[in-house]
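[1] Sharing a model that was predicted from the sequence below.
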Amino acid sequence: MADQNHPARTDSRPRRSQTLTRLALGGAMTFAGVSHLTTARKEFQAQVPDWFPASKDLVVLGSGVAEIGLGAALLALPKHRKVTGTALAAFYALIFPGNIAQYAERTDAFGLDSDAKRLGRLFGQPALIAAALWAGGIPARRS
């Protein structure tokens, strides 16, 4: 048991589920980023709110590059999983207003063609944030 003189030690080794989550998110983000730049570019543009003060195409290209970078970092830099997982969680938080706008403005994209589906996606975003943190080893493993 930890006390003031002997704080609880943490083990930096990831759990198997953290490694699997890191690899899954890394692959998914890399794939999503590539699709931002290629096959799904128009559909991603439809998700950028009209009120956002930048070109929709520039936002899609920039977020695609960010997703490729974050996904590749998750896959290739396991020793830096805390930084990459935290960065991905922050990215998910930054794009959340766009998901809210998609719901509020009733924008159809990627099969999200009903209020119920768009609302369901809003509940998925906190789960993605939690998964990114878990993949990053947060919270730390106690030994």
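    Ah, there it is.

[2] can we go C-alpha only for contacts and neighbour counts from here?
    Fine.

[3] Would you mind finding the longest helix in the protein?
    helix 81-104 (DSSP state H).

[4] Which positions within that one qualify as buried?
    By neighbour count on 16 or more other CA atoms under 10 Å, the buried set for helix 81-104 is 81-89, 91-92, 96, 98-103.

[5] Give me the buried positions along stretch 113-130.
    Applying 16+ other CA under 10 Å to stretch 113-130 flags Asp115, Arg118, Leu119, Arg121, Leu122, Gln125, Leu128, Ile129, Ala130 as buried.

[6] what sits against the fifth one?
    I take that to be Leu122. Phe96, Asn99, Ile100 (CA atoms under 8 Å, 6 or more residues apart in numbering).

[7] Glu43 and Phe110 touch, don't they?
    Yes: Glu43 is in contact with Phe110 according to CA atoms under 8 Å; the separation is 7.0 Å.

[8] how far away is Leu70 from Gln45?
    Here the distance between Leu70 and Gln45 works out to 20 Å (CA to CA, to the nearest Å).

[9] excluding its backbone neighbours, what's nearest the most centrally placed residue in the chain?
    Closest to where the C-alpha atoms of the chain average out (CA atoms, centre = their mean) is Tyr92, at 4.2 Å. Of all residues not flanking Tyr92 in the chain, Ile129 sits nearest, at 6.1 Å (CA to CA, 6 or more residues apart in numbering).

[10] Please compare the first structure with the one that follows:
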Amino acid sequence: MQTNRLQNVFRIILGLFMTLAGIGHLTFQRQEFLAQVPRWLPQDPMFMDFVVLSSGIVEIAFGLSLLFWAKERIKVGLLLALFFILIFPGNISQYTNGISAFGLDTDEKRLIRLFFQPVLILWALWSTGALRTLLDRNKKS
């Protein structure tokens, strides 16, 4: 399954975004990402830091995979969509607990942010060709 030029451009943009976000986890946005660790997880500072650092490493791996592993882009897209689903509880926690981070300093802004997670999921699936693969597979069933 080939992707078109527009999909490739959006895949590269997402790859750059993921790489930058991962670097942010490890460096200049570490405190902001700590605020997104769900409150139902252990709040031990070392554990929370581990969650932020490990998710940053995963995001860098996804970003670099989107940029340089085009042969496996469909698998990467599927896994990235799953990753976006798995980290969604952090966004919900930020909203339900009224935690300010990344400029999301009102309940309205935090609520609006929740609606962007499906956009990221679709972006990952569409830009890698994974969405077409899933849709074609469903047609054959």
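    Right, received. Where do you want to start? For clarity, every value in this text was computed on a predicted model and none was experimentally measured.

[11] before we move on, back to that, show me what the longest helix of structure 1 is packed up against.
    Here helix 81-104 of structure 1 touches helix 41-47, helix 56-76, helix 115-135, going by 3 or more CA pairs under 8 Å, 6 or more residues apart in numbering; DSSP states H and E.

[12] Where does it end up in structure 2?
    Matched against structure 2 by TM-score structural alignment, helix 81-104 of structure 1 falls on residues 73-96.

[13] Now that stretch on structure 1. Mean distance?
    Following the fit onto structure 1, the mean deviation recorded for stretch 73-96 of structure 2 is 0.6 Å by mean CA distance after the TM-score superposition for structure 1.

[14] And the contacts of that stretch?
    With CA under 8 Å, 6+ apart as the test, stretch 73-96 of structure 2 has contacts from 35-39, 62, 65-66, 100, 107, 110-111, 113-114, 117, 120-122, 124-125, 127-130, 133.

[15] looking at the helices and strands packed on helix 81-104 of structure 1, which is closest to Arg13 of structure 1?
    Proximity to Arg13 of structure 1 (CA to CA) singles out helix 115-135 among these, at 11.7 Å.

[16] Which positions in structure 2 sit opposite the closest one in the alignment?
    Using TM-score structural alignment, helix 115-135 of structure 1 pairs with 107-127 in structure 2.

[17] For the matching stretch, measure first residue to last.
    Start-to-end, stretch 107-127 of structure 2 (CA to CA) is 31 Å.

[18] quick one: stretch 15-22 of structure 2 aligns where in structure 1?
    Using TM-score structural alignment, stretch 15-22 of structure 2 pairs with 26-33 in structure 1.

[19] Can you point out the buried residues in that stretch?
    Gly26, Gly27, Ala28, Met29, Thr30, Phe31, Ala32, Gly33.

[20] Report the mean distance between the helix or strand in which Ala28 of structure 1 is found and its aligned residues in structure 2.
    According to DSSP states H and E, Ala28 of structure 1 maps onto helix 16-37. When structure 2 is overlaid, helix 16-37 of structure 1 sits 0.6 Å from its aligned residues on average, using mean CA distance after the TM-score superposition for structure 1.

[21] how many degrees apart are that helix and helix 115-135 in direction?
    Per axes from the mean of the first three to the mean of the last three CA atoms, to 10 degrees, the angle that helix 16-37 of structure 1 makes with helix 115-135 is 130 degrees.

[22] Who are the packing partners of helix 16-37 of structure 1?
    Under the contact rule (3+ CA pairs under 8 Å, 6+ apart), helix 16-37 of structure 1 is packed against helix 56-76, helix 115-135.
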